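Visitor: My questions are about this predicted structure, shown below with the sequence.
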Amino acid sequence: MTGSDTSPSFRLAYVPGVTPTKWVRIWHERLPEVPLAVDGVSAAEAPGVLRGRGADAGLVRLPMDRTGLSAIPLYTETTVVIVPKDHVVAAVDEVCAADLADEVVLHPLDDTLEWERPPGLPAVERPATTADAVELVAAGVGLLVVPQSLARLHHRRDLTYRPVTDAPESRVALSWLEDETTDLVEQFIGIVRGRTVNSTRGRPAPASTPAPASASAAKPKSKPAPKPASRSAGGAGAGRRSGAGKPAKRGKPRRRS
């Protein structure tokens, strides 16, 4: 973490298959004065990087050893099996673990799924990495079960994948040292959780504008309606009445002699 005598900065670690691009963009929009460094690490390395303060926070995979770490699960991934495009599994929409019982299923050393018993037949050797296992699938050596984002990350034109309905699932989480929930960590938590820029979590609340005393005080006063003009002042009725307002008397017509 940074000291009080240095400019603030933030370092984010992320594991393969996780794409932090959207959250990084929002960070730069909201905190342009705070540099954000992004480092890719393996799923196995991520907890040690956080405990060793190699990053302020990390996008990790659960389950993992959470000793000394806080973690907020963000989403759960679908688990899929990677197969050659001409494999029989490619002809169906989904499979269960029992459908793979007669297949060689590769189990790389960096596997992130928590199996009680991996499906299928074990390979002679465990590949070192998921990337190595994908190459073996393409060579026809076996199949590979992984979180869907890793299947997309290692996409090849000669391979495809299908969901495995009853396989363990991998959860992606935001993690950091539980004793170092700083303001910048809170800011990143807000970003990944979709809080708006006006959220008061982790920052002082903006000053509020005083409301008007009443609804009537907020409305502009209307001008009084003009009084109608008196009929005695002229106009259409003025010619019908004489001076004092009494009707004029008519005399009797004179007889002609």
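Guide: Done, it's in.
Visitor: contacts and neighbour counts: CA atoms only from here.
Guide: Will do.
Visitor: What segments of the stretch 51-200 of the chain are strands?
Guide: Counting by DSSP state E, counting those that start in this stretch, the stretch 51-200 of the chain has strands at residues 57-62, 69-77, 79-84, 105-106, 143-147, 159-163, 170-177.
Visitor: Let me see the contact set for the most centrally placed residue in the chain.
Guide: Centroid-nearest residue in the chain: residue 194, 4.2 Å away (criterion: CA atoms, centre = their mean). By CA atoms under 8 Å, 6 or more residues apart in numbering, residue 194 lies in contact with nothing.
Visitor: before we move on, back to that, can you tell me which of the strands of the stretch 51-200 of the chain is nearest to residue 225?
Guide: Closest to residue 225 of those is strand 69-77 (CA to CA; 63.4 Å).
Visitor: could you give the angle of the closest one to strand 143-147?
Guide: With axes from the mean of the first three to the mean of the last three CA atoms, to 10 degrees defining the directions, strand 69-77 sits at 120 degrees from strand 143-147.
Visitor: OK, contacts around the nearest residue to residue 142 once chain neighbours are set aside?
Guide: Distance criterion CA to CA, 6 or more residues apart in numbering; nearest residue to residue 142, sequence neighbours excluded, is residue 104 at 4.8 Å. Neighbouring residues of residue 104 by CA under 8 Å, 6+ apart: 120, 121, 122, 123, 141, 142, 143.
Visitor: And residue 4, by the same measure?
Guide: Counting by CA under 8 Å, 6+ apart, residue 4 has no contacts.
Visitor: From residue 33, how far out is it?
Guide: For residue 4, the distance to residue 33 equals 16 Å [CA to CA, to the nearest Å].
Visitor: give me every residue that touches residue 13.
Guide: If you count contacts by CA under 8 Å, 6+ apart, residue 13 has them with 38, 39, 40, 41, 46, 55, 57, 58, 59.
Visitor: Of the strands of the stretch 51-200 of the chain, which is nearest residue 224?
Guide: Residue 224 lies closest, by CA to CA, to one member of the strands of the stretch 51-200 of the chain: strand 69-77, at 61.8 Å.
Visitor: ok, and what's touching the closest one?
Guide: Contact with strand 69-77 is made by 47, 50-51, 147-149, 169-178, 192-193, as judged by CA under 8 Å, 6+ apart.
Visitor: does the nearest residue to residue 55 once chain neighbours are set aside count as helix, strand or coil?
Guide: Nearest in space to residue 55, with sequence neighbours left out and distances taken as CA to CA, 6+ apart, is residue 11 at 4.9 Å. Put simply, residue 11 is strand when judged by DSSP: H, G, I helix; E, B strand; the rest coil.
Visitor: residue contacts, residue 11?
Guide: Neighbouring residues of residue 11 by CA under 8 Å, 6+ apart: 36, 37, 38, 39, 54, 55, 56, 57.
Visitor: try it against this one:
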Amino acid sequence: MTEMQVNPSFRLAYVPGVTPGKWVRVWSERLPDVPLDLLAVPAGDGEGTLREGTADAGLVRLPVDRDVLSAIPLYTETTVVVFPKDHWLAAAEEVALGDLAEEVVFHPLDDSLGWPAGLPGRPAIERPASTADAVELVAANVGVLLVPQSLARLHHRKDLTFRPVAEAPQSQVGLAWPEDRTTDLVEEFIGIVRGRTVNSSRGRGAQPAAEPRKAAPPRKSQPQKGGQQKAGQHKGGQPKGRPKPAAGGRGAAAAKRGKPKRRS
């Protein structure tokens, strides 16, 4: 059961690489009287922001602590490797993890890929503090960087490019919120990201169902062209009550006799 929303606005946190614009536009159309406040947070602070109650919900990178937060997976991103444009990797359309064996691969502290089997390539002397710092080192031709594609685009530079990496871990983006604070407005935003229409949404933006149209009264039959049938007359033009001549009667016998013969 949901609780009533007390806040005059809805606060939505989002981490780098996530673009909430399309959902914000739908929100403003359905709930124009409830402002949606966007809160950009560092990649590693999405879960903490929700725990502290600074935001009502957040577009974060999964996984999150499911004992405290509820979450809905939204999409999974392609992992790419970022390198200078004149690097030899630029000749390939797709890079394999084995191709990075001799490369220095940076592992920033805000990494969102996890690498359960370990990072490929040679480790750097130290881990960059952030993805942005790692991109600067890549631009200095010190090494390469593996990130979700949205982060490669976010930190785009003219002297850098990227390629998809086969068999690399991938980052999943989801909508999360505190489980004990599932308000009506949270339900409304869940409906938006899931693509529910206005009438199918559970939140306050749902419109009342239209009343069914009343069936039109049956049309009265119209008289046939040519006027009404005369009283006492059938459709065939015969007077009512007068029987048709029977086959083989006087009329038929006269027809058989034909013209009378002249006497000689």
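Guide: Yep, that arrived. What you see is a predicted model; the values in this text were computed from it and never measured.
Visitor: sorry, back to before: trace the residue nearest to residue 142 of the first structure over to the second structure, please.
Guide: Alignment note (TM-score structural alignment): residue 104 of the first structure maps to residue 104 of the second structure.
Visitor: Filter the contacts of residue 11 of the first structure down to just the buried residues.
Guide: Neighbour-count burial (16 or more other CA atoms under 10 Å) applied to the contacts of residue 11 of the first structure gives 36, 54, 55, 56, 57.
Visitor: So the first one sits against residue 12, correct?
Guide: I take that to be residue 36 of the first structure. Yes - counting by CA atoms under 8 Å, residue 36 of the first structure touches residue 12, with 7.2 Å between them.
Visitor: In the second structure, what sits opposite residue 55 of the first structure in the alignment?
Guide: Residue 55 of the first structure maps onto residue 55 in the second structure, by TM-score structural alignment.
Visitor: doesn't residue 7 make contact with that match?
Guide: No - at 10.8 Å, residue 55 of the second structure does not count as touching residue 7 under the criterion of CA under 8 Å.
Visitor: What's the PyMOL syntax to select whichever of the contacts of strand 69-77 of the first structure are buried?
Guide: In PyMOL, a selection of the buried entries from those looks like this (16+ other CA under 10 Å):
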select buried, resi 47+50+51+147+148+149+169+170+171+172+173+174+175+176+177+192
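Visitor: sec struct for residue 217 of the first structure, please.
Guide: Secondary structure, three-state DSSP: residue 217 of the first structure is helix.
Visitor: how much space between it and residue 225 of the first structure?
Guide: From residue 217 of the first structure over to residue 225 of the first structure (counting by CA to CA), the distance is 20 Å.
Visitor: Of the two, which one has the most company?
Guide: Higher neighbour count among residue 217 of the first structure and residue 225: residue 217, with 9 against 6, using other CA atoms under 10 Å.
Visitor: ok, now which ones touch the more buried one?
Guide: Residue 217 of the first structure neighbours (CA under 8 Å, 6+ apart): none.
Visitor: can you put the strands of the stretch 51-200 of the first structure in a markdown table and add distance to residue 99 of the first structure?
Guide: Output for the strands of the stretch 51-200 of the first structure, formatted as a markdown table (distance: least, CA to CA, whole Å):
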| stretch | distance to residue 99 of the first structure |
| --- | --- |
| strand 57-62 | 26 |
| strand 69-77 | 21 |
| strand 79-84 | 11 |
| strand 105-106 | 11 |
| strand 143-147 | 12 |
| strand 159-163 | 12 |
| strand 170-177 | 21 |
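Visitor: between these, which one is nearest to residue 153 of the first structure?
Guide: When those are compared by CA to CA, strand 143-147 sits nearest residue 153 of the first structure, at 10.2 Å.
Visitor: how big is the angle separating that closest one from strand 159-163?
Guide: Here strand 143-147 of the first structure runs at an angle of 60 degrees relative to strand 159-163 (the same axes, to 10 degrees).
Visitor: Packing partners of strand 143-147 of the first structure?
Guide: strand 79-84, strand 105-106, helix 130-138 (3 or more CA pairs under 8 Å, 6 or more residues apart in numbering; DSSP states H and E).
Visitor: That one vs the second structure, mean deviation?
Guide: In the superposition against the second structure, strand 143-147 of the first structure averages 0.1 Å from its aligned positions (mean CA distance after the TM-score superposition for the first structure).
Visitor: Show me how far that strand is from its chain's centre.
Guide: 27 Å (CA atoms, centre = their mean, to the nearest Å).
Visitor: Check stretch 46-62 of the second structure too.
Guide: When distances are taken as CA atoms, centre = their mean, stretch 46-62 of the second structure is centred 23 Å away from the chain's centroid.
Visitor: swap in stretch 199-207 of the second structure?
Guide: That offset, for stretch 199-207 of the second structure, works out to 16 Å (CA atoms, centre = their mean).
Visitor: repeat for stretch 19-28 of the first structure
Guide: So, by CA atoms, centre = their mean, the centroid of stretch 19-28 of the first structure is 10 Å from its chain's centroid.
Visitor: again, but for stretch 197-213 of the first structure
Guide: Remark: stretch 197-213 of the first structure is offset 23 Å from the chain centroid, using CA atoms, centre = their mean.
Visitor: need the helices and strands packed on strand 143-147 of the first structure in JSON lines with distance to residue 198 of the first structure and mean neighbour count, can you?
Guide: Below are these laid out as JSON lines (distance: least, CA to CA, whole Å; neighbours: other CA atoms under 10 Å):
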{"stretch": "strand 79-84", "distance to residue 198 of the first structure": "37", "mean neighbour count": "24"}
{"stretch": "strand 105-106", "distance to residue 198 of the first structure": "48", "mean neighbour count": "26"}
{"stretch": "helix 130-138", "distance to residue 198 of the first structure": "41", "mean neighbour count": "19"}
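Visitor: export these to JSON lines and tack on distance to residue 25 of the first structure?
Guide: Conversion of these to JSON lines gives the following (distance: least, CA to CA, whole Å):
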{"stretch": "strand 79-84", "distance to residue 25 of the first structure": "28"}
{"stretch": "strand 105-106", "distance to residue 25 of the first structure": "37"}
{"stretch": "helix 130-138", "distance to residue 25 of the first structure": "28"}
